[in-house]
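> Model the following, please.
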Amino acid sequence: MKDEFIDRLRSVLADVVDDPDILDSHRNDHATFCTAGVPLALVRPTSTAEVQEVMRLASESRVPVVTQGGRTGLSGAANAVDGCLLLSTTRLNQILEISVEDQVAVVQPGVVNASLSRAVLEKGLFYPPDPSSWEMSTIGGNIATNAGGLCCVKYGVTSDFIRGLEVVLASGEVVRTGRRPAKGVAGYDLTRLIVGSEGTLGVVTEATLALRPAPESALTAAATFRTIEDGIAAAAAVMASGLRPSLLEFLDQPTLRAIQDYRDMGLPSDVGSMLLAQSDRGARAVDDVSRIAEICTAHGAIDVAEASDAEESAMLLEARRLVNAALERLGVTLIDDVSVPRSQLVTLLRGIADIGTKYDVLIFCPGHVGDGNMHPTVVFDRDDPAAEARALQAFGAVMELGLRLGGTITGEHGIGTLKAQWLETELGPVGLELHRRIKAAFDPLNLLNPGKVLR
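Sure, this is the predicted structure:
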């Protein structure tokens, strides 16, 4: 059956790979602790019609399909399952249109986020969602996980910029959702249903994206505080002030120490927290940054640095961009992304510190403090099985704490397999059953990314 299926694929598609070494290199995304199966083959279609043919053949042969983009995800959503067909969108990589008049871009899912951002900027436009993996992650992957990024505190996440989608269903049928204009409320919002569904409802082959005018030049401020409480209070005051920072980031003391150990940036080791804030309002950014500095000082800042130009702004933000590299050198990283109401941030951070003590693991907690989306990161030695077990327990305890505080288990990384068991807790039995009915309506044979999101 395997050989017959692959022969049928090759009759309709030029790029079909069954070399075991190549397949092995495509089994995983970037998540740790997520199992990956052995795929049957890898296909790289170049058109919607080819995706349709692939899905028709897969449905006829009852072969599961796992769609992949840049495989930069952190939840195992793009991991292979045994006997599956890997459908890579990397060759569906064309920017089909950029309209200055309508302020939209029409793109295929394999377009890399950074490539799109640069292309629209040349026309004076801006695509705001900017996950940290933007130089590698694709628009299709961003849609699959409803990705966010540093600037979502002002501009929102991926779903806020998706006007419409072209989607190939498990049957091979094509459905177009949404519409090009900014307004349109006819029917159920299938577009938002598909965004964030992690490849379990269909294969996105085209997306119409909303754009904005390019932002003006930006300036940055950095403030250090003696305690977590002072830093969080300052962040809350900035958000309540009427200012709309384009970035508002938090670094706790363990993260600051890790960054300083990784690269000497003159970061103090005796502070409890640091805030990084940015305004992208051009000439008005000077006043914005000054007001942010005043707010931080009023809330106990030990020191506040205000950038005067783009170069100084980049220097201040460098600490935030070094977080992942600084933590990865310390051991294996297990990255969480719980979100809670801003009013619960201090309780979350104190609780995370207690969890680290209880399970005797290192937990670092940088995050997007402006919208309550934190990234508790458990770091441990992979060669120590006991440490690994404690790390997994701590990871679960962090998610449980986030839910108890009225939050969610994921703000932007998705569910995949890493958090599937916790999704049931968050949704409740009625919500979970509705999810299963929706999945069955789109994919009655359960061929699209089976075992992901919903167990």
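
> Please make it C-alpha for all contacts and neighbour counts, starting now.
Will do.

> burial measure for Pro181, as a count.
When counting by other C-alpha atoms under 10 Å, one arrives at 13 neighbours for Pro181.

> To clarify, my last question referred to Glu4.
What Glu4 shows, counting by other C-alpha under 10 Å, is a neighbour count of 10.

> Roughly how far does it sit from Asp360?
53 Å (C-alpha to C-alpha, to the nearest Å).

> for Gly416, same thing?
Taken as C-alpha to C-alpha, the span from Gly416 to Asp360 is 27 Å.

> Now the second one, please; I'll put the structures next to each other:
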Amino acid sequence: MDDLLERLRAGLPPETLITDPEVMVSYARDMASFCAVGSPAVVVLPRTVEQVQHVMRTATALRVPVVPQGARTGLSGAANASDGCVVLSLTRMDRILEISPVDRIAVVEPGVVNAALSRAVAEHGLYYPPDPSSWETCTIGGNIGTASGGLCCVKYGVTAEYVLGLEVVLADGRLLSTGRRTAKGVAGYDLTRLFVGSEGSLGIVVKAVLGLRPKPPPQLVLGAEFGSAAAACEAVCAIMERGHTPSLLELMDRTTVRAVNALGNMGLPETTEALVLVAFDTPDPAADLAAVGEICRAAGATEVVPADTPAESELLLQARRMSLTALEKIASATMIDDVCVPRSRLGAMLDGTAAIAERFGLTIGVCAHAGDGNTHPVVCFDHTDPDESRRALESFDAIMALGLELGGTITGEHGVGTLKKEWLARELGPVGIELQKGIKHTFDPLNILNPGKLF
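The predicted model follows:
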């Protein structure tokens, strides 16, 4: 360790290094439960590409693992420290380097906060669509590492669709440029997409070229209450089947609705079994909401409430935005799953999750990006009770198994980290895992970049 610190200090300003154990512990983990956490040897907070390169050259020379981090808002343990590692926190590399309205791109460092970028490009009449629920605190580098999504994905897509090019520091300290800043480009293998979702296991993203869109009109939101989750899912499928393109299509089950009522006094009827929220940012959103309202009524909605103004729309969306916080108030701990299924199987996913909650004697609330089939079952449990903790973990596994049985995937936007390593192997199969490990070895032959994550 003395050699490690001496070599790091030779190429880094003193203020970039943290060695106080009491401070380092705050950098040791992300927000996931049931994930192992180690004690780092040092935390480094670089400000320049050259400083990141120095860290990686030092780590390669000494065979020391490096764990890249953003804001640690992740939910899979991907940012958790391992014993004796260098935690490389990129939050101080937070500059927006360029915004081009002509090329419709932004060039940013990895520590830029998602919301800060969104507000900056809005001043130019532009829009960066990916909006994870933690958008006020999560960083672009973290979004790229986990291929994150958000509420607007049903219309605008996920992070991977907006990352045009990257600068990446490789394990040995070399700087790699991938991708482009042009509207089109197919030169060679798509290494840019390879890094998106790689959870820091292939290289350290130090710069990103991001695609932007023209800022859309303000959206209007409709809320529809249903007497059953099946009816709500039927409405979701009908909306998509009939060619509508909402900017948001979300669902909350009974447990989530009641938790939100308890936290925010939202006044939602306690008889509501499922709440669907639909939004449009089209030139005539009121007409689109009227058409969707009829679809919801035909599917059995007991109440349909369209907003007349953006302010009213924001009030309706408050319920969805506080869902996870409200569910966290139910018990001392939560596990947030991230299973995505085909839209046509969304009803089966919700019914199956309810049956799992009953089988394990636990409260499990579901909020979902319904238009994508991306569900977030939230397992609520008492972490001080060993038996309840065991049942929580088993129910979490049962939910992932259900998702695979329904033709889905174990993660739509949260990533694998350490939490879902076993399940990644089940989803990809032995050939898929072998090839992915081969890619990892090509980029990181010493296995020092975020080792133990994904595989």
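
> where does the TM-score land?
Here the TM-score for the pair of chains, by TM-score structural alignment, normalised by the length of the first structure, is 0.98; 452 aligned residues with a C-alpha RMSD of 0.8 Å.

> Doesn't Ala186 of the first structure lie inside a helix?
No. Counting by DSSP: H, G, I helix; E, B strand; the rest coil, Ala186 of the first structure is not found in a helix; it is coil.

> what's around it, how many residues?
8.

> Looking at the first structure, name the residue matched to Ser134 of the second structure.
When the first structure is aligned by TM-score structural alignment, Ser134 of the second structure is paired with Ser133.

> List the contacts of its match.
Thr72 (C-alpha atoms under 8 Å, 6 or more residues apart in numbering).

> Can you tell me the SS state at it?
coil.

> hang on, the earlier thing: when Gly416 and Asp360 of the first structure are compared, which one has more neighbours?
For Gly416 of the first structure versus Asp360, the count of surrounding residues by other C-alpha under 10 Å is larger for Gly416: 27 against 14.

> The more buried one touches Ala36, doesn't it?
No. The criterion here is C-alpha atoms under 8 Å, and Gly416 of the first structure misses it with Ala36 at 11.5 Å.

> Now for the nearest residue to Pro213 of the first structure once chain neighbours are set aside: which residues touch it?
Excluding its sequence neighbours, the residue lying closest to Pro213 of the first structure (C-alpha to C-alpha, 6 or more residues apart in numbering) is Leu125, at 4.4 Å. Applying C-alpha under 8 Å, 6+ apart, we find Leu125 of the first structure in contact with Val100, Gln103, Leu211, Arg212, Pro213, Ala214.

> repeat for Arg320 of the second structure
By C-alpha under 8 Å, 6+ apart, the neighbours of Arg320 of the second structure are Glu250, Met252, Cys367.

> For it, what is the enclosing helix or strand?
helix 310-321 (DSSP states H and E).

> Ok, Val206 of the second structure next?
With DSSP H and E as the test, Val206 of the second structure turns up in strand 204-211.

> Likewise for Val87 of the second structure?
strand 86-89.

> Distance to Leu45 of the second structure, neighbour count and secondary structure added to the contacts of Arg320 of the second structure, as a markdown table?
Shown next, in a markdown table, are the contacts of Arg320 of the second structure (distance: C-alpha to C-alpha, whole Å; neighbours: other C-alpha atoms under 10 Å; DSSP: H, G, I helix; E, B strand; the rest coil):
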| residue | distance to Leu45 of the second structure | neighbour count | secondary structure |
| --- | --- | --- | --- |
| Glu250 | 37 | 25 | strand |
| Met252 | 39 | 29 | strand |
| Cys367 | 35 | 27 | strand |
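
> Find the nearest non-adjacent residue to Leu248 of the first structure, please.
Nearest one to Leu248 of the first structure, counting by C-alpha to C-alpha, 6+ apart, is Ala277 at 4.5 Å.

> Now for that neighbour, how many residues are close by?
Ala277 of the first structure, neighbours per other C-alpha under 10 Å, totals 27.

> next one: Ala298 of the second structure
Ala298 of the second structure has 13 nearby residues by other C-alpha under 10 Å.

> Next, please give the residue ranges for the strands of the stretch 151-300 of the second structure.
163-169, 175-179, 204-211, 213-214, 220-226, 248-253, 274-280 (DSSP state E, counting those that start in this stretch).

> So which of those is nearest Leu316 of the second structure?
strand 220-226 (6.9 Å; C-alpha to C-alpha).

> Give the other helices and strands that that closest one contacts.
Using 3 or more C-alpha pairs under 8 Å, 6 or more residues apart in numbering; DSSP states H and E, the elements in contact with strand 220-226 of the second structure are strand 274-280, helix 285-298, strand 301-306, helix 310-321.

> and Ala262 of the second structure, how many neighbours?
Counted with other C-alpha under 10 Å, Ala262 of the second structure comes out at 16.

> Repeat that for the one 10 residues further on.
Per other C-alpha under 10 Å, the neighbour tally for Thr272 of the second structure reads 22.

> Could you do Ser25 of the first structure as well?
Neighbours around Ser25 of the first structure, by other C-alpha under 10 Å: 9.

> now swap in the one 3 residues further on and tell me
When counting by other C-alpha under 10 Å, one arrives at 24 neighbours for Asn28 of the first structure.

> which residues of the first structure does the helix of greatest length in the second structure align to?
Counting residues, the longest helix found in the second structure (DSSP state H) is helix 421-443. Mapped onto the first structure using TM-score structural alignment, helix 421-443 of the second structure spans residues 420-442.

> which other residues reach that stretch?
169-170, 200-202, 399, 403, 408-409, 415, 446, 452-455.

> Show me just the buried residues among these.
169-170, 200-202, 399, 403, 408-409, 415, 446, 452-454 (16 or more other C-alpha atoms under 10 Å).

> where exactly do the helices run in the stretch 351-455 of the first structure?
Assigned by DSSP state H, counting those that start in this stretch, the stretch 351-455 of the first structure shows helices spanning 385-404, 420-442.

> Let me know which of the ones you listed is the nearest to Glu311 of the first structure.
Comparing these under C-alpha to C-alpha, the one sitting nearest is helix 385-404, at 36.9 Å.

> Have a look at how far, on average, that closest one is from the second structure.
Helix 385-404 of the first structure, aligned to the second structure and superposed, deviates on average by 0.4 Å (mean C-alpha distance after the TM-score superposition for the first structure).
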